[in-house]
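In: pasting the structure only:
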């Protein structure tokens, strides 16, 4: 049987999602805890490969297991997992369902503040320049006119496909917090943080809208590489799937 996992995590102390040798990762912790509790090797496949320090309010992953998952398993699992990871639900899905390839959209939010606050330092970036949110929203809207985001792709990325369909992209401001929201069918490695950094240069009038357009059109990897922002303010917040991959029953806590 195939099962989906819905989880959330604080990524501060993790080297990203994907399993790597000799470093602590979200996927590695999940595989270890699931394998120990279910007494068989479990391979976890995530919906997205978040970078080092990036958080998730909603992440999905899948795994295969021959037996039923009992209702009290989730309770035991969350006791066993590190405090910074919480599995919110586990539920069976159709056998063809894939956490990564069946996702139709992913939404990220990035939080930053121009007011120093020590209690925000792990979840919000302190950015001390004044910003023009009107110009930032002009730049954010322009993103939806393009499909090729090679300019915001990491130089050593192995991806041969830099085409992404952006469904929404905008900035909001509330209680001294700037929030950037972006939704797309897929994202390239560090693409969101590179886009944000470049839009912030528009917001502080370091570059203008025409220059922002030109950066995208050039399609050069990390053409404006100095603008990538820290991971601490970035959250994966929502992933959408087609309804036909799900059954009704869930195991939640």
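Out: Arrived safely, thanks for sending. All values reported here derive from a predicted model rather than from experimental measurement.

In: C-alpha only now, for contacts and for neighbours.
Out: Fine.

In: could you pull out the helices for the stretch 101-250 of the chain?
Out: 133-142, 191-203, 209-218 (DSSP state H, counting those that start in this stretch).

In: The last one packs against which elements?
Out: What it means is helix 209-218. Helix 209-218 sits against helix 133-142, helix 191-203, with contacts defined as 3 or more Cα pairs under 8 Å, 6 or more residues apart in numbering; DSSP states H and E.

In: Can you tell me which of those helices is most buried?
Out: Of all these, helix 191-203 carries the top mean neighbour count, a mean of 22, counting by mean count of other Cα atoms under 10 Å.

In: Between helix 133-142 and that helix, find me the angle.
Out: Angle, helix 191-203 to helix 133-142, by axes from the mean of the first three to the mean of the last three Cα atoms, to 10 degrees: 140 degrees.

In: so how far is helix 191-203 off the chain centroid?
Out: Between the centre of helix 191-203 and the centre of its chain there are 16 Å (Cα atoms, centre = their mean, to the nearest Å).

In: that older thread, out of the helices and strands packed on helix 209-218, the one nearest residue 74 is which?
Out: Of all the helices and strands packed on helix 209-218, it is helix 191-203 that lies closest to residue 74, at 32.1 Å by Cα to Cα.

In: helices or strands up against the closest one?
Out: Helix 191-203 packs on helix 133-142, helix 209-218, going by 3+ Cα pairs under 8 Å, 6+ apart.

In: take the one below as the second:
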């Protein structure tokens, strides 16, 4: 039987999601906890990788169990064993061929910025004290929603077959003393969102105009785009699956 497990985590202490040699990762901690509770080796597959320091409001993983294994109270047991910065939220039975990674039809992220020093946002939001034009940054969102090739915003030397991504929605909003960037797409490239935010900030500061922003995307040249903003402000927010994957 296959299950989808929804988890949340603060990524500050981890070298990203994926298991690595000689580095603490969220996936390794989760695998170890599941293996301990279920008394068998469990290897999870996540909906996608998050980099070092990136957080998840909702990450989905799948794993398989023999039919006779019961999962009642599994989230309760996991939360007693997992460290404070990882929580198990919900477990659901799915079709035996459903993949947390490949069955997803949409992924959404949030990037948080704040402009005044706030100790409660340290390592959970990016302090950016320069004034920005949110209207201009939202105009740049309209451009990315019409774009498909994001090679200029991808990490170089990445092993992907295509740089094509379909952006379903992108917008900036002001939230109390914070600026929040929301973006959803069918897929994202490595480093894409942090580079996108860094380039949009150039628009917000008036350092480039919208024509230049579009030209950067068209160039497919990462060196022309803005810097990669810090990982602390980035959150995997939601993953959408077809309803028929659930049983």
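Out: The structure has been received and is ready for your questions. All of these numbers come straight from a predicted model, not from anything done at the bench.

In: Quick one: the helices of the stretch 101-250 of the first structure as a markdown table, columns for distance to residue 163 of the first structure too.
Out: Formatted as a markdown table, those follow (distance: least, Cα to Cα, whole Å):
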| stretch | distance to residue 163 of the first structure |
| --- | --- |
| helix 133-142 | 15 |
| helix 191-203 | 12 |
| helix 209-218 | 12 |
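
In: Residue 115 of the second structure contacts residue 125, correct?
Out: No: Residue 115 of the second structure lies out of contact with residue 125 (Cα atoms under 8 Å); the separation is 9.8 Å.

In: which of those two has more neighbours?
Out: residue 125 (23 against 15; other Cα atoms under 10 Å).

In: Once you drop chain neighbours, what's closest to the more buried one?
Out: In space, and not counting its chain neighbours, residue 125 of the second structure is closest to residue 233: 4.0 Å by Cα to Cα, 6 or more residues apart in numbering.

In: Residue 18 of the first structure against residue 24, yeah?
Out: No: assessed by Cα under 8 Å, residue 18 of the first structure is found out of contact with residue 24, at 9.5 Å.

In: Please list all residues in contact with the closest residue to residue 128 of the second structure other than its chain neighbours.
Out: Excluding the flanking residues, the one nearest residue 128 of the second structure by Cα to Cα, 6+ apart is residue 115, at 5.0 Å. When contacts are counted by Cα atoms under 8 Å, 6 or more residues apart in numbering, residue 115 of the second structure touches 127, 128, 129, 130, 177, 178.

In: Looking for the alignment partner of residue 115 of the second structure in the first structure.
Out: Aligned counterpart of residue 115 of the second structure in the first structure: residue 114 (TM-score structural alignment).

In: That match and residue 12 of the first structure, how far apart?
Out: 21 Å (Cα to Cα, to the nearest Å).

In: likewise residue 166 of the first structure?
Out: Residue 166 of the first structure sits 27 Å away from residue 12 of the first structure, going by Cα to Cα.

In: Between these two, which has more neighbouring residues?
Out: Neighbour count, other Cα under 10 Å: between residue 166 of the first structure and residue 12, residue 166 has more, with 21 against 16.

In: pretty sure that one is touching residue 185, no?
Out: Yes: in terms of Cα under 8 Å, residue 166 of the first structure counts as a neighbour of residue 185; the distance is 6.8 Å.
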